[in-house]
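Asker: Quick one: sequence plus predicted model below, questions after.
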Amino acid sequence: MTVQISYPYRFDHRRRTTSTDYDDHVRDVVEQFLLTEPGERVNRPDFGGGVAQLVFAPNSPELAAALQFSLRAGLQRWLGDVIEVTDLAVTSEDSTLTIDISYRLRATGQERTDRFERAQ
């Protein structure tokens, strides 16, 4: 059995590294991709969705459309061996950017839908 480390990294009540199941680990990896800035990882300079930076950018439907295109491409490139993205929607309302991702886990075939929101 493989131990999956929980993200963000933290300790449990026993003062050991917190672990999680495979499904939640994959969700954590998707979140890491979304929040990592391109150029932040030394050996993978083009890894990351850069969503955290967009908290300070003007929110608009055009930004949401461009982000939707780049996130789909990035998820396919970096996580395509783990997940198959079936639907990805980025919406911009008032000061909130919402990302809804539906995907299938390649290892188990399970379908998941996760929502990530960033407010300005």
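Answerer: Sure, I can see it. Numbering: from 1, shown residues only.
Asker: contacts and neighbour counts: CA atoms only from here.
Answerer: Noted.
Asker: tell me the contacts of Ile101?
Answerer: Applying Cα atoms under 8 Å, 6 or more residues apart in numbering to Ile101 gives the contacts 85-89, 113-115.
Asker: That one falls within a helix, correct?
Answerer: No: the assignment for Ile101 is strand, going by DSSP: H, G, I helix; E, B strand; the rest coil, so no helix is present there.
Asker: then this one, side by side with the first:
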Amino acid sequence: MNNNIINLDFPLHFNSGGRTATTDDADHIRDLIEQLLFTNPGERVNRPDFGAGLLAMVFASNSPELAAALQYTIQASLQRWLSDLVEIQLLQVTSVDATLRIVVQYCVRRTREQRITTFERSIL
């Protein structure tokens, strides 16, 4: 990422000064991963195939086959849309009852910084 670029924070909100909140590069990349994971394909007008659609998967029946399919889908989406920013080193998807947990370990290409982040959604 370029230091001259201002990254808007996600979800969009205002800072204490009443301006649109911004964030650093590391948090911005994490935000991009989150947006990719939880955006349903078809939600973005100019990118109809963007997104992994994981929120819909929270309602699917839990099984090892579902977790394996999600892992493949997520890996493909991350590779397609964010491979210029990150190198995925580990991806783990687990689904227990109504909770979906995704652990992503990645390396930020520009800085070579290693990061691990967990995303979790529940219907409760």
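Answerer: Arrived safely, thanks for sending. Since we're looking at a predicted model, the values are computed, not measured.
Asker: Report the TM-score for the pair.
Answerer: Overlay of the two chains. TM-score (TM-score structural alignment, normalised by the length of the first structure): 0.94; 120 aligned residues with a Cα RMSD of 1.1 Å.
Asker: Can you lay out the contacts of Ile101 of the first structure as a markdown table showing secondary structure and distance to Ser19 of the first structure?
Answerer: Conversion of the contacts of Ile101 of the first structure to a markdown table gives the following (DSSP: H, G, I helix; E, B strand; the rest coil; distance: Cα to Cα, whole Å):
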| residue | secondary structure | distance to Ser19 of the first structure |
| --- | --- | --- |
| Val85 | strand | 25 |
| Thr86 | strand | 27 |
| Asp87 | strand | 28 |
| Leu88 | strand | 27 |
| Ala89 | strand | 29 |
| Thr113 | strand | 21 |
| Asp114 | strand | 20 |
| Arg115 | strand | 22 |
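Asker: Now do the strands in the second structure.
Answerer: Along the second structure, counting by DSSP state E, strands occupy 7-8, 22-23, 86-96, 99-108, 114-122.
Asker: Now list the buried members of the contacts of Ile101 of the first structure.
Answerer: The neighbour-count test (16 or more other Cα atoms under 10 Å) marks 85, 88-89 as buried among these.
Asker: As a markdown table, the residues you listed with distance to Pro38 of the first structure would be great.
Answerer: Output for these, formatted as a markdown table (distance: Cα to Cα, whole Å):
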| residue | distance to Pro38 of the first structure |
| --- | --- |
| Val85 | 20 |
| Leu88 | 20 |
| Ala89 | 21 |
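Asker: Determine how far the last residue of stretch 97-115 of the second structure lies from the first.
Answerer: 27 Å (Cα to Cα, to the nearest Å).
Asker: what range in the first structure does that stretch sit on?
Answerer: Residues 94-112 of the first structure are matched to stretch 97-115 of the second structure when aligned by TM-score structural alignment.
Asker: give me every residue that touches Gln35 of the second structure.
Answerer: So Gln35 of the second structure contacts Gly51 (Cα under 8 Å, 6+ apart).
Asker: go again using 10 Å as the cut-off
Answerer: The contact partners of Gln35 of the second structure, taken as Cα atoms under 10 Å, 6 or more residues apart in numbering, are 10-11, 29, 50-53.
Asker: Right, I'll call it a day here.
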